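A.B. asks: build me a model from this:
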Amino acid sequence: MKIIFFILISLSLYANNILTNYRINGINSVEKQMDLELTKNEYWSEYLKTIDTTFGYLESSPKVLTCNKDASTLNLYIKDTNNTYSFIKTYNAFTGKIKGDKIKEGDLITPIGIYKILKKLTRENKLDSFYGPLAFVTSYPNTYDTFRGKNGHGIWIHGLPTEQTRDEFTKGCIAIDNQNIECLSNRIDIQNTILIIDANKIKQNISKEILSSILSELFVWRYAWLYDDIDAYLSFYSNKFVRNDGMTIQRFKKYKTRIFKKLEKKTIIFNNINVIPYPNSDDIYQITFKEYYKSDTFKFIGDKILIVKVDKNNKKIKIITEK
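C.D. replies: Okay, here's the model as predicted:
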């Protein structure tokens, strides 16, 4: 009871401080104070205590497909009414003929990475019968693939031939039998499903300590951006940074410095945040979110992707590419 009492007192004092700040300095000061609170590791550590972090921190992906290439399996997990990822089904799968990570067009390798499902193709869309009754188109090559110079396209999850024979491997796609591809189609929706592919078992039960550090760092970056601290903002970028459109770190610094000098009032809101450890890596994470940005001269509402490297010692992040 004493602990609860002291917590309530602390919350009351905190609310009082905000109210006093608002009374004296107005809403902008309170807003800045709240933005600062979002940068604190303590906030995120407390927030994550009740969050299922089986695959990372996921706000916008209630359905997760994982592909273990060595085991030749495709697994489906769906977030249940308790907001916990429940295992639903394993589908036996064919993957690329060659092991490893896809590098280029025609190498017969299924890529390792994190992908969205962009659309569903069916026989009504003139899908070739070789791919069975339907196919899901993935987002390969993704932002990190492009950064690393990978190429190729047409990585799908599809069925098996209805009129032809086939080998027990693919040219890089993931293939499951036709009954299962129909079953999968009934269980997922394209907008809310992610696909994680690895050479072997997918990482699970991701460290909440690491995730809280990354999320607090994300909002420190946002704070610097929001309040025109160009030095703090640029400190988040790796010297090897290259933006998805090819802009190098040198050009990016000049571009952002020019924008920050305008000192415009900005609104920056992040939601639908996902933080996922990148397969086949110990320190690379993919951060995605929906960004709302508005200033006096520019407005943007859309998807943002950051690929970050996490320092194992101080848990700080460096952005190596973004889109």
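A.B. asks: contacts and neighbour counts: CA atoms only from here.
C.D. replies: Noted.
A.B. asks: Lys150 and Lys104, how far apart?
C.D. replies: Between Lys150 and Lys104 the distance is 6 Å, computed by CA to CA, to the nearest Å.
A.B. asks: what do you get for Arg187?
C.D. replies: Counting by CA to CA, the separation of Arg187 from Lys104 is 32 Å.
A.B. asks: between these two, which one's more packed in?
C.D. replies: A direct count of neighbours by other CA atoms under 10 Å for Arg187 and Lys104 places Lys104 higher, at 15 against 12.
A.B. asks: just give the closest residue to the more buried one, not the sequence neighbours.
C.D. replies: Of all residues not flanking Lys104 in the chain, Asn151 sits nearest, at 4.8 Å (CA to CA, 6 or more residues apart in numbering).
A.B. asks: quick one more, to check against the first:
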Amino acid sequence: MRILAMFALCVSFLFADLIDVYRTQGIDAVKEKLEKQLQEKSYWNNFLEKKDVTYGYYESTKFLILVEKGTKELKVLENVNNLFSQVVQDNVIVGEKPGDKQIEGDLKTPEGVYELTSKLTKLDPFYGPLALVTSYPNTFDKAMNKKGHGIWIHGMPLNEKREEFTQGCIALDNPNLVNLDKSIRLNEALVLISEGKLEKVKKDDISSILSFIYKWKDAWRKSDIERYLSFYSNDFKRYDGLSLDGFSEYKKRIFSRKEDKTIIFSNINIIPYPNSLNKKMYKVLMDEKYRTRNYKFDGKKELFIELKDNSIKILTEG
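C.D. replies: All right, here's what the predicted structure looks like:
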């Protein structure tokens, strides 16, 4: 109760402060003060206090499909009011070869975070009653020059015996696949594929990342090129292979225009990113509304970031 009372008192002081700023400096000054507040880690620590971030932070994702290749286990978690509950658990079959997928035909199941792009029916009976198509290769995979396509979650043959492995897909018994399909909504689900068990996410990581996002946005909004580029890793590579040097030159040309920008992020999702590089990574997936006088964009924004040595850097974006 004491903590809640103190928090309410802080909020009331902040509100009074904002009124005073508006009265003396106008609405633009209020917006600027709120932008600064969103860059403070302490704000996000308070915001996350009663939220479950064991598996990450989600504003629009409602279902997580967790696949552990080592144990050949699949779990579906449902996010209700920031609390996760398990709704499906099953054994699965994965790629014949161990390790992370690199090239077409290597018989490996990829590691990472993927969206479900579509559901296929009327398939060859070998794949069972349906298949859920993943977004492999994703933006990070492309930046790492990984090849291949057609990684599905599918069923077992309808008229023959199933082999012990797949060619890289994830397969489960047909009744359980149908149950999985009924348990999720395709556009609100993410697939996390890891070799072993996912480590629990720390709130400190999530508050640091949320603060990072708004600091990065602030530098972008103000066309502060040096500060903006400081958020990027020396190992940064765009999905199309563009290195940090090329990306920097491109952004310097854009920022030199000093255009007024409106940038709004919503539906922010921060997902722990399983990988075979031994990096502590997260994928940030959010909706972006971007406006300048001559250009507008409404769509998805992806950041693949690394936490290392008490700093956060962007490895890839899309």
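A.B. asks: can you give me the TM-score here?
C.D. replies: The TM-score (TM-score structural alignment, normalised by the length of the second structure) is 0.94; 316 aligned residues with a CA RMSD of 1.7 Å.
A.B. asks: give the aligned range of the longest strand along the second structure in the first structure.
C.D. replies: Longest strand in the second structure by number of residues (criterion: DSSP state E): strand 296-308. Taken onto the first structure by TM-score structural alignment, strand 296-308 of the second structure occupies residues 299-311 there.
A.B. asks: what does the matching stretch contact?
C.D. replies: 143-144, 214, 283-294, 316-323 (CA atoms under 8 Å, 6 or more residues apart in numbering).
A.B. asks: out of those, list just those in strands.
C.D. replies: Among those, DSSP E puts 284-294, 317-322 in strands.
A.B. asks: tell me what the lengthiest helix in the first structure is packed against?
C.D. replies: As assigned by DSSP state H, the longest helix anywhere in the first structure is helix 2-25. Counting contacts by 3 or more CA pairs under 8 Å, 6 or more residues apart in numbering; DSSP states H and E, helix 2-25 of the first structure packs against helix 27-37.
A.B. asks: list the buried residues for stretch 33-46 of the first structure?
C.D. replies: Neighbour-count burial for stretch 33-46 of the first structure flags Asp35, Glu37, Leu38, Thr39, Lys40, Asn41, Trp44, Ser45 (criterion: 16 or more other CA atoms under 10 Å).
A.B. asks: how about stretch 311-323 of the first structure?
C.D. replies: Lys315, Lys316, Ile317, Lys318, Ile319, Ile320, Thr321, Glu322.
A.B. asks: for that stretch, measure first residue to last.
C.D. replies: End-to-end distance for stretch 311-323 of the first structure, by CA to CA: 22 Å.
A.B. asks: swap in stretch 156-171 of the second structure?
C.D. replies: Distance between the two ends of stretch 156-171 of the second structure: 7 Å, counting by CA to CA.
A.B. asks: what residue of the second structure matches up with the residue nearest to Lys104 of the first structure?
C.D. replies: Here Asn151 of the first structure is matched to Lys147 in the second structure, going by TM-score structural alignment.
A.B. asks: next one: Leu218 of the first structure
C.D. replies: Aligning on TM-score structural alignment places Leu218 of the first structure opposite Ile213 in the second structure.
A.B. asks: can you give me the neighbour number for the residue lying closest to Trp44 of the second structure once chain neighbours are set aside?
C.D. replies: Leaving out its chain neighbours, the residue that sits closest to Trp44 of the second structure by CA to CA, 6+ apart is Ser207, at 5.0 Å. Per other CA under 10 Å, the neighbour tally for Ser207 of the second structure reads 22.
A.B. asks: equivalent analysis for Lys120 of the first structure, please.
C.D. replies: Lys120 of the first structure: 17 surrounding residues under other CA under 10 Å.
A.B. asks: who are the contact partners of it?
C.D. replies: Contacts for Lys120 of the first structure (CA under 8 Å, 6+ apart) come out as Leu134, Ala135, Phe136, Val137, Ile190.
A.B. asks: now do 10 Å
C.D. replies: Each residue near Lys120 of the first structure by CA atoms under 10 Å, 6 or more residues apart in numbering is listed here: Leu134, Ala135, Phe136, Val137, Thr138, Trp156, Ile157, His158, Ser185, Asp189, Ile190.
A.B. asks: now those residues in a markdown table, with distance to Tyr233 of the first structure?
C.D. replies: Below are the contacts of Lys120 of the first structure laid out as a markdown table (distance: CA to CA, whole Å):
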| residue | distance to Tyr233 of the first structure |
| --- | --- |
| Leu134 | 45 |
| Ala135 | 42 |
| Phe136 | 38 |
| Val137 | 36 |
| Thr138 | 32 |
| Trp156 | 38 |
| Ile157 | 39 |
| His158 | 43 |
| Ser185 | 42 |
| Asp189 | 36 |
| Ile190 | 34 |
